[in-house]
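A.B. asks: coordinates only, sequence not included:
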């Protein structure tokens, strides 16, 4: 693929070898880590190109390989879209077709880093860091370590191959929205490996680095408009084009014993401790996104920008950010009020078509860190608990609304959640707010005990759920903002 030589179009990088395997080459990776790596190699040359791995999809692999793995990133600026060409990927592999090339790449001594964006549910690791034996990929891979299909199994198979060959391990970098993602992944990988080979588990514990990260860039799913704009701006069809906002952030724990690209020269922030930044993003950005997603769907808003164009809705989101900020300790160099105002402006960007339904996926995976954890801290400040309770109430209402009138199999499909069957079974035919809350709040291993046992939290959620079910989203928002 060739691109016109314009200031808004990136240029091909010099030829160099691959040093990174990335697992999960969806839109977010192509808008984020692939861009940082492209810019890092443009600033400081090195063998850091990416071998892209798709665990499930074959279409994106074929689309990328057909055009040499260069692709368009369409940045949606308020004054119109701009295109960049990104060429940091050498080739792509579909693990679903054949996992052998993936394991071979991981065993290649030239590969020094493995980065990951596969969404929360693909890990198969519980909050304690243990692998989930009822997770389909974990179950399969424990029994088939030479032909794994899931993330953890593939990582362990690659590390096993390197240990057996006497090679240094690669560094593993999770870029998913999980609390302490590096620590969680480390615990899960070690737990899995010990069940395969205790010696391998010990070797991983002693030698493999798992830096934690915080990532941020709003990246909607590509649409026909994405591809039309890519062709208009570049002059070529690009089925791998993605769109995103101008803003991008990457905070990385600096723990790379075998080197890394010059990500810092591409704008990434390298720190000793990612957790405070991660907490800020999870609670203020991701928590607000969940609030917008669930209340927005109940209010008939398809896109975040549409909900945020409603002044009352925007005030609700700003209120939630204030409440989320109150749950955190101050962060040096960061003004939470300024960060919140920047988030509101990003959410209101009229050029970003981010669907509320897309954000709402996998709620049982996202709500614990985004809503439950800060709500637990705010139980003694009920005046700041309201927006957390409203978000959970809206999730409950969305679950109830989606499955009303559907049989159990249809209901489970429409929820788009890894615990859909549990949700459907728990809800049954219950229509009253208190019954809905009591059944879903008691899903096993989900809500923190301190929150589940709190009468203050229960009453706050049920009151808001009743409003949503009886009077709708607009009335519930007005009540939340009332003095």
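C.D. replies: On my side now, so go ahead. Computed from a predicted model, the values in this text were never measured in an experiment.
A.B. asks: From here on, just use CA atoms for contacts and neighbour counts.
C.D. replies: Will do.
A.B. asks: Residue 231 reaches residue 239, doesn't it?
C.D. replies: No. Contact criterion Cα atoms under 8 Å: residue 231 and residue 239 do not qualify, at 9.7 Å.
A.B. asks: Looking at the two, which is more packed in?
C.D. replies: Ranked by neighbour count (other Cα atoms under 10 Å), residue 231 and residue 239 place residue 239 first, with 21 against 18.
A.B. asks: if I look at that one, how far off is residue 355?
C.D. replies: Distance, residue 239 to residue 355, using Cα to Cα, to the nearest Å: 20 Å.
A.B. asks: gap between stretch 396-412 and the chain center?
C.D. replies: Averaging C-alpha positions (Cα atoms, centre = their mean, to the nearest Å) puts stretch 396-412 25 Å from its chain's average.
A.B. asks: residues touching residue 433, list them.
C.D. replies: By Cα atoms under 8 Å, 6 or more residues apart in numbering, residue 433 lies in contact with 462, 463, 465, 466, 469.
A.B. asks: Test my guess that the first one contacts residue 392.
C.D. replies: Right, residue 462. No. Between residue 462 and residue 392 there is no contact under Cα under 8 Å: 9.7 Å.
A.B. asks: tally of neighbours for residue 338?
C.D. replies: 10.
A.B. asks: Residue 207 now?
C.D. replies: Residue 207 has 13 neighbours, counted by other Cα under 10 Å.
A.B. asks: most neighbours, which of the contacts of residue 433?
C.D. replies: Most surrounded of the contacts of residue 433: other Cα under 10 Å gives residue 465, at 29 neighbours.
A.B. asks: residue ranges for the strands of the stretch 251-400 of the chain, please.
C.D. replies: For the stretch 251-400 of the chain, applying DSSP state E, counting those that start in this stretch gives strands covering 269-271.
A.B. asks: take the one below as the second:
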């Protein structure tokens, strides 16, 4: 019998008197945050931060959590069944030292299902204490979907629900400018605050709300752009959960796990930290005028390194990020590429890029995270175009030479993408000839297959063949946004690296 079937489920009454008192005190504070999103990420990111700030006596509020889509009902019910309590496990490496700690999170005052408790949801808009709306509805949830609004019935989309919610608040407080809210969308979209505001304004027209209301939305509400970064791995394995259940004496259906690293950059003035005191609590939160430097360093360093290691790692038969970092052929190459090719191309000394890079490497080595290179390689062509190619071109423009390490990454991707159509989709191959599935845009894969068709990897004229095929691939503006074959010396540099990767003397 599983341990979880022999233990009671986590509830407030299972805690000791002191534990109950502390949790109740947090839960009974005024509601300051409406949270749209019941999933692992917000519970392991924003809620954990709010709890930490509250624990330190800095944040004097609580959270009402709702789900953004009907399918979230089951998770919301689990939160409700556990009186809003769950255990947050942080584990990994921090400054080279192993970290593992568990905390009881008790920041939720209420759970509301807006699809079944629509009026109760709208009544939250009338709370004078409410100040913030935090959301994570995935990228697909933060977009405009034409909708109709029937009073008394919930709107399906998050922006649509928020529009009605804000209209209720506008009417309740007669357009009082001081009753606008601060919106912090955590969806992984550039300009996510701007996107949300524009969706609300469009819905307000669809729903027939007044121009005065739209003016209040624009002038009295703050839709701040956000960049969030933390790997939240969610529930542990069933076996580990059973061990924890035995250790704690109760079953927690909502155990959440995350790495120690966390970053929340918010495009707003630092004075706002007085209202949402996360930085004051010692958390890695930045109130900034411009998010672009934070976005750029993440895309070019963290995401760029991921994309580079995935192609080279898969070619060599490596399966996971940590394995790649520990591989003597790949790990040192990744570190050198970041420090010597990517960081100089960014030219952002104020961002402490080398220090950030070391944090990234530490995250890659987290023994509790098993990130598959095959998953990172999904849609690699588009990712390479955004994450790596701009760095490659910038380096050559500034230094006058092609960076050998980045060229090796480009060569590895082109070798991996020797696409061959099969009944099950397109396949590439590792350096040892083993086939590997390619998951990418069908048009891009068809282009690669066409350019590689007839290539004889064993032919004596291999270098000549590679020159022709790499030249054709680089000439395809549909793949790269321009004709890269017109860049002096690029094709030749890539071909030399491809021959070296294949063990052929150039």
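C.D. replies: Now that the structure is in, tell me what you want to look at. Source: prediction; values computed, not measured.
A.B. asks: Any chance of CSV for the contacts of residue 433 of structure 1, columns distance to residue 124 of structure 1 and secondary structure?
C.D. replies: Written out in CSV, the entries for the contacts of residue 433 of structure 1 read as follows (distance: Cα to Cα, whole Å; DSSP: H, G, I helix; E, B strand; the rest coil):
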residue, distance to residue 124 of structure 1, secondary structure
462, 31, helix
463, 34, helix
465, 31, helix
466, 34, helix
469, 34, helix
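A.B. asks: Which of the residues you listed sits closest to residue 30 of structure 1?
C.D. replies: Using Cα to Cα, residue 465 is the member of the contacts of residue 433 of structure 1 that lies nearest residue 30 of structure 1, at 38.2 Å.
A.B. asks: I'd like the distance between the closest one and residue 437 of structure 1.
C.D. replies: Note on residue 465 of structure 1: its distance to residue 437 of structure 1, by Cα to Cα, is 8 Å.
A.B. asks: what is in contact with those two at once?
C.D. replies: residue 396.
A.B. asks: all strands of the stretch 401-506 of structure 2, in order?
C.D. replies: Assigned by DSSP E, counting those that start in this stretch, the strands in the stretch 401-506 of structure 2 fall at 420-422, 425-429, 435-437.
A.B. asks: which other helices and strands contact the last one?
C.D. replies: So that's strand 435-437 of structure 2. strand 425-429 (3 or more Cα pairs under 8 Å, 6 or more residues apart in numbering; DSSP states H and E).
A.B. asks: For the strand it packs on, buried residues please.
C.D. replies: By neighbour count on 16 or more other Cα atoms under 10 Å, the buried set for strand 425-429 of structure 2 is 426, 427, 428, 429.
A.B. asks: How about stretch 157-172 of structure 2?
C.D. replies: Neighbour-count burial for stretch 157-172 of structure 2 flags 157-170, 172 (criterion: 16+ other Cα under 10 Å).
A.B. asks: Run the chain-centre distance for that stretch.
C.D. replies: Its chain's average C-alpha position is 27 Å from that of stretch 157-172 of structure 2, according to Cα atoms, centre = their mean.
A.B. asks: Also stretch 486-502 of structure 2?
C.D. replies: Relative to its chain's centre, stretch 486-502 of structure 2 lies at 33 Å (Cα atoms, centre = their mean).
A.B. asks: Next: stretch 209-229 of structure 1.
C.D. replies: 9 Å.
A.B. asks: Quote the end-to-end distance of that stretch.
C.D. replies: 40 Å.
A.B. asks: how about that stretch: buried residues?
C.D. replies: 209-222, 226-227, 229.
A.B. asks: Quick one: residues contacting the aligned residue in structure 1 for residue 370 of structure 2.
C.D. replies: Under the alignment (TM-score structural alignment), residue 370 of structure 2 pairs with residue 353 in structure 1. Residue 353 of structure 1 is in contact with 220, 303, 304, 305, counting by Cα under 8 Å, 6+ apart.
A.B. asks: What of residue 288 of structure 1?
C.D. replies: Residue 288 of structure 1 is in contact with 317, 320, 321, counting by Cα under 8 Å, 6+ apart.
A.B. asks: Please apply the same query to residue 80 of structure 1.
C.D. replies: Neighbouring residues of residue 80 of structure 1 by Cα under 8 Å, 6+ apart: residue 351.
A.B. asks: now it: how far from residue 74 of structure 1?
C.D. replies: Per Cα to Cα, residue 80 of structure 1 is found 10 Å from residue 74 of structure 1.
A.B. asks: count of neighbours near residue 112 of structure 1?
C.D. replies: By other Cα under 10 Å, the residues close to residue 112 of structure 1 number 24.
A.B. asks: again but with residue 377 of structure 1, I slipped
C.D. replies: Neighbour tally, residue 377 of structure 1, other Cα under 10 Å: 15.
A.B. asks: That one - nearest residue in space that isn't next to it in sequence?
C.D. replies: residue 327 (6.4 Å; Cα to Cα, 6 or more residues apart in numbering).
A.B. asks: Also residue 392 of structure 1?
C.D. replies: Spatial nearest neighbour of residue 392 of structure 1, chain neighbours left out: residue 461 (6.9 Å); criterion: Cα to Cα, 6+ apart.
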